[in-house]
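> Predicted model and sequence follow; I will ask about them next.
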Amino acid sequence: MRGQSLRRAGLTVAAPVLAVVFAMIVTSLVLAVAGDPVGGVWDVIFSKPKARNVVNIVNGAGTLYLSALAAAIGFKMNLFNIGVDGQYRVAAFCAAWFGGYGLLPGWLNILAAVLVAMVTGALWAGIAAALRVTRGVSEVIATIMLNAIAGSLVAYLLRQFGEVDGNNLATTTLPKSSWLEGLQLVSGAPNKVYTLTILAVVAGLVYWVLLNRTVFGFSLRATGMSETAAAASGISSKRMILAAMLLSGAVAGLIGMPLIFSSSHSYGLTFQTGLGFAGIAVALLGRNHPVGIGFAAVLFAFLNEQANGLQIQAGVSSDIVSIMQGVIVLSVVIAYAVVQQVNKTAEQRAVAAQLAAAAKTPEGVTA
């Protein structure tokens, strides 16, 4: 049994590694067909990042990690929360708008704004959850529509309550007492790690404990595996769907907090978008496991940062990295399906071997 467990774990780890290798091969073929320098591109991507680039990678990985956790909570319930992007945008706007008034001093204002973001994200996700449990509306359709509504709603609110800052339209700038200078974790770097990147670490630990050490986590995973079996055990699938979506939205609300309090100090038209969709890819690559998601977030952040120099140093568009990331996600989905089938076949053979051995044991003799 121990050998089978090690074999299963080895195959699970090998799946994403093979997916990355396959993505590199496909990307190289695309570059070759386009007439771009294949070696030059990989030289740039795999060059040693400078200190400031390392800080950017850490900051990017933190936001991607939070986005992936929000998606992973839904995946554990067999829910596809594709609305993380809209949830974090609405939450970030509300948090920045609230924080800009400076109703509370210093850290209290920061904590209150973070709570506003979590509640807003949860409520926005709760709309899709309510439609699912009361009307049977697919959360995929509901969250896609809510993403579109979120973009238009935030744009409208910015026009109504925002302030013109040069070429940008943004919420009122946070009072300086609520600015977080960042953490000097990388020596020699002129920039700093966002202070609220710590939220990613805390959220990852809470996610692991909640899923693996609580009754709620067991109920959530059981409902995701089989609603019928969960109902037979007295678990309300509707209640779990609602709880999972609210929790997913609350985590989505945290995505923009590191950037708002350590860098932009407001929410405006130039605020980073697309993190919700990137988080879905990271969650799939990380197999919804907190550690796996961490590695996937670092990989995607690394690729994003290294891609910035492709146009100048190799004369190739940075969009090639987006192609590589897409191929990685498709490859890893296929790889995990193959691994699952291989493990299933191995388990069937092991059971068959045990039954055959039992059949050969003489009657009355203990095997």
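Received it, and whenever you're ready, just let me know what you need. Numbers count the residues shown, from 1 in each chain.
> only C-alpha atoms for contact and neighbour calcs from this point on.
Noted.
> in the chain, which spans are strands?
Ranges of strands in the chain, per DSSP state E, are 163-165, 168-170.
> Pick the most buried one from those.
strand 168-170 (a mean of 20; mean count of other Cα atoms under 10 Å).
> packing partners for that strand?
helix 139-161, strand 163-165 (3 or more Cα pairs under 8 Å, 6 or more residues apart in numbering; DSSP states H and E).
> tell me the most buried of those?
helix 139-161 (a mean of 17).
> Can you give the contact residues for it?
The contact list for helix 139-161 (Cα atoms under 8 Å, 6 or more residues apart in numbering) reads 79-83, 85-87, 89-90, 93, 125, 128-129, 131-132, 169-171, 268-269.
> and with 7 Å instead?
Where contact means Cα atoms under 7 Å, 6 or more residues apart in numbering, the residues beyond helix 139-161 that reach it are 80-83, 85-86, 90, 128-129, 132, 169-171.
> One more: stretch 330-339?
11-12, 15-16, 19, 285.
> Quick check: of these, which lies closest to residue 164?
The shortest approach to residue 164 among those belongs to residue 285, at 39.9 Å (Cα to Cα).
> just checking, the closest one touches residue 327?
No. The pair residue 285 / residue 327 is not scored as a contact, 11.0 Å apart, by Cα atoms under 7 Å.
> And here is the other one:
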Amino acid sequence: MSDRFDLRRILMSLAAPALAIVVAVIVTSAILVAAGDPVGEVWSTILSVPRPRVVVAIINASIVYYISAIAVAIGFRMNLFNIGVDGQYRIAAFAAAVVVGEAWLPGPLNILLGLVVAMLAGGIWAGIAGLLKVYRGVSEVISTIMLNAIATILVAFLLRKVAFRTEGSNVVSTRPLTEESRVPGIQLIPGVSREVYGFLFLAVIVGFLYWFILEKTRFGFDLRATGRSETAAVASGVKVKRMVMTSMVLSGVVAGLVGMPLLFGQDYSYGSTFQPGLGFAGIAIALLGRNNAIGIVFAALLWGFLEQQSNALQITAGVSDRLVLIIQGVIVLSVVIAYEVIRRANVRFEQRKVAQALAEQGSMTKEGAPA
């Protein structure tokens, strides 16, 4: 009976993302038909088997997206909406790039220093929103959105102050990292010159710690309990304000690591071409992965797959690669709806199960009663 119940629960959990993807395909196809675009060519391009070089690009994109989604998920599990991951990773990447670019320490220590600086910068920037919520009751949604804008302006201002211009280039950036301060890539696919980010292990560590702390420690239990019901958490002795502050700072600390694979494994400096929008992608991926460490892996891979496969749309199908944004948006919206549908179906199933058990117990009581 227990095995059957577990199997049913697993199937119901898989049904939600599967339903969301089916809905996304139907809606996107309807949009393509309405626009007069070739539906078959679009889907054959997106769903084609990626080339080895593209596979590496998908993995690299997924590494960054995964860390971003974990940062968001920490807040979500606490019922906090940290919309500010985008600003937090910008501040952190810039601070780390400036410090590591000075090469005050030898290679490995310099890399470690950059990671510490990034985590501190991200945690401090997120802590501002935490303080505003705890002591002034300011919604973290509003404060983190505003802090995103401030971070963008502040980094742009400071970048001009420390700008290092390379001859023959119009790109404004920090001082490039020295060779010994760069993290070498991993030759995952033989014959492909492009390498997987060496900070793949960083994403694995972040995911493991997220799972372990939330699921296996008292702090994680308190965090999840507070996210479900502040009243119950207070009754059990949890200091809610401290939990809110700690969760926001932890979310910011992880957000500080989002740009590290790019800084140490690809760009080697922070500049005007540093990849934007990673924080907002993390929100969608965390929702798609249901804030689960393993679920977010598949969500990040799906996000990276759609993103990379869309690059060929304009050439092969004559359709803008921005179509993938519609697909991603519909998937997220569909997931939210699908999980609610599945949740209600589970509730109805449990109610029927309890009613049936009560009816059976009642009939047995009647049969056993003396005449």
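Perfect, thanks for sending it. Note that the coordinates shown come from a computational prediction; the quantities given were computed from them, not determined experimentally.
> ranking the contacts of stretch 330-339 of the first structure by neighbours, who comes first?
Counting neighbours by other Cα atoms under 10 Å, residue 285 comes out on top of the contacts of stretch 330-339 of the first structure with 30 neighbours.
> corresponding residue for that residue in the second structure?
In the second structure, the residue matched to residue 285 of the first structure (TM-score structural alignment) is residue 288.
> who touches that match in this structure?
Residues near residue 288 of the second structure by Cα under 7 Å, 6+ apart: 299, 332, 335.
> Let's see that with 10 Å instead.
By Cα atoms under 10 Å, 6 or more residues apart in numbering, the contact set of residue 288 of the second structure is 16-17, 20, 69, 282, 295-296, 298-300, 302-303, 331-336, 339.
> Residue 67 of the first structure: what's it in contact with?
Contacts of residue 67 of the first structure (Cα under 10 Å, 6+ apart): 61, 84-85, 88, 200, 248-249, 251-256, 275-283, 297.
> For residue 305 of the first structure, see how far away residue 190 of the first structure is.
16 Å (Cα to Cα, to the nearest Å).
> Common neighbours of residue 285 and residue 327 of the first structure, please.
19-20, 333.
> before we move on, the earlier item: reformat the contacts of stretch 330-339 of the first structure into JSON lines and put distance to residue 242 of the first structure next to each item.
Converted to JSON lines, the contacts of stretch 330-339 of the first structure look like this (distance: Cα to Cα, whole Å):
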{"residue": "11", "distance to residue 242 of the first structure": "34"}
{"residue": "12", "distance to residue 242 of the first structure": "31"}
{"residue": "15", "distance to residue 242 of the first structure": "32"}
{"residue": "16", "distance to residue 242 of the first structure": "31"}
{"residue": "19", "distance to residue 242 of the first structure": "34"}
{"residue": "285", "distance to residue 242 of the first structure": "25"}
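> what two of those have the greatest distance between them?
Among the contacts of stretch 330-339 of the first structure, the pair separated by the greatest distance (Cα to Cα) is 11 and 285, which sit 14.3 Å apart.
> Report the contact partners of residue 185 of the second structure.
194-200, 261, 264-266.
> repeat for residue 288 of the first structure
68-76, 280, 282, 294.
> try it again with 7 Å
By Cα under 7 Å, 6+ apart, the contact list for residue 288 of the first structure reads residue 72.
> can you pull the contacts of residue 172 of the second structure?
163-165, 271-272.
> Between residue 190 and residue 305 of the first structure, tell me which one has more neighbours.
In terms of neighbours (other Cα under 10 Å), residue 305 is the more surrounded of residue 190 of the first structure and residue 305; the figures are 19 against 10.
> Tell me the spacing between that one and residue 56 of the first structure.
Taking Cα to Cα, one finds residue 305 of the first structure at 7 Å from residue 56 of the first structure.
> mind listing which of the shared contacts of residue 285 and residue 327 of the first structure are in helices?
19-20, 333 (DSSP state H).
> Adding distance to residue 354 of the first structure, write these out as JSON lines.
Formatted as JSON lines, these follow (distance: Cα to Cα, whole Å):
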{"residue": "19", "distance to residue 354 of the first structure": "34"}
{"residue": "20", "distance to residue 354 of the first structure": "37"}
{"residue": "333", "distance to residue 354 of the first structure": "32"}
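> And those residues, which is closest to residue 322 of the first structure?
residue 20 (13.1 Å).
> any idea how far the residue nearest the centre of the second structure lies from residue 92 of the second structure?
Most central in the second structure under Cα atoms, centre = their mean is residue 69, positioned 1.2 Å from the mean C-alpha point. Here the criterion is Cα to Cα. By it, residue 69 of the second structure lies 16 Å from residue 92 of the second structure.
> Just list the residues touching the corresponding residue of the second structure for residue 62 of the first structure, thanks.
Under the alignment (TM-score structural alignment), residue 62 of the first structure pairs with residue 63 in the second structure. Going by Cα under 7 Å, 6+ apart, residue 63 of the second structure touches 200, 203.
> Tell me how far residue 359 of the second structure lies from residue 345 of the second structure.
21 Å.
> just residue 181 of the second structure next, same as before
Distance from residue 181 of the second structure to residue 345 of the second structure, by Cα to Cα: 53 Å.
> just residue 266 of the second structure next, same as before
Distance, residue 266 of the second structure to residue 345 of the second structure, using Cα to Cα: 46 Å.
> Out of residue 181 and residue 345 of the second structure, name the residue with the larger neighbour count.
residue 181 (23 against 13).
> Give me the neighbour count for the spatially closest residue to that one that is not a sequence neighbour.
The spatially closest residue to residue 181 of the second structure, leaving aside those adjacent along the chain, is residue 107, at 4.5 Å (Cα to Cα, 6 or more residues apart in numbering). When counting by other Cα under 10 Å, one arrives at 18 neighbours for residue 107 of the second structure.
> got it, and residue 86 of the second structure?
Residue 86 of the second structure: 29 neighbours (other Cα under 10 Å).
> isn't it right up against residue 282?
No. Using Cα under 7 Å as the test, residue 86 of the second structure is too far from residue 282 to be in contact (8.9 Å).
> Would you check the span in the second structure matched by stretch 235-246 of the first structure?
So stretch 235-246 of the first structure sits over residues 238-249 in the second structure, by TM-score structural alignment.
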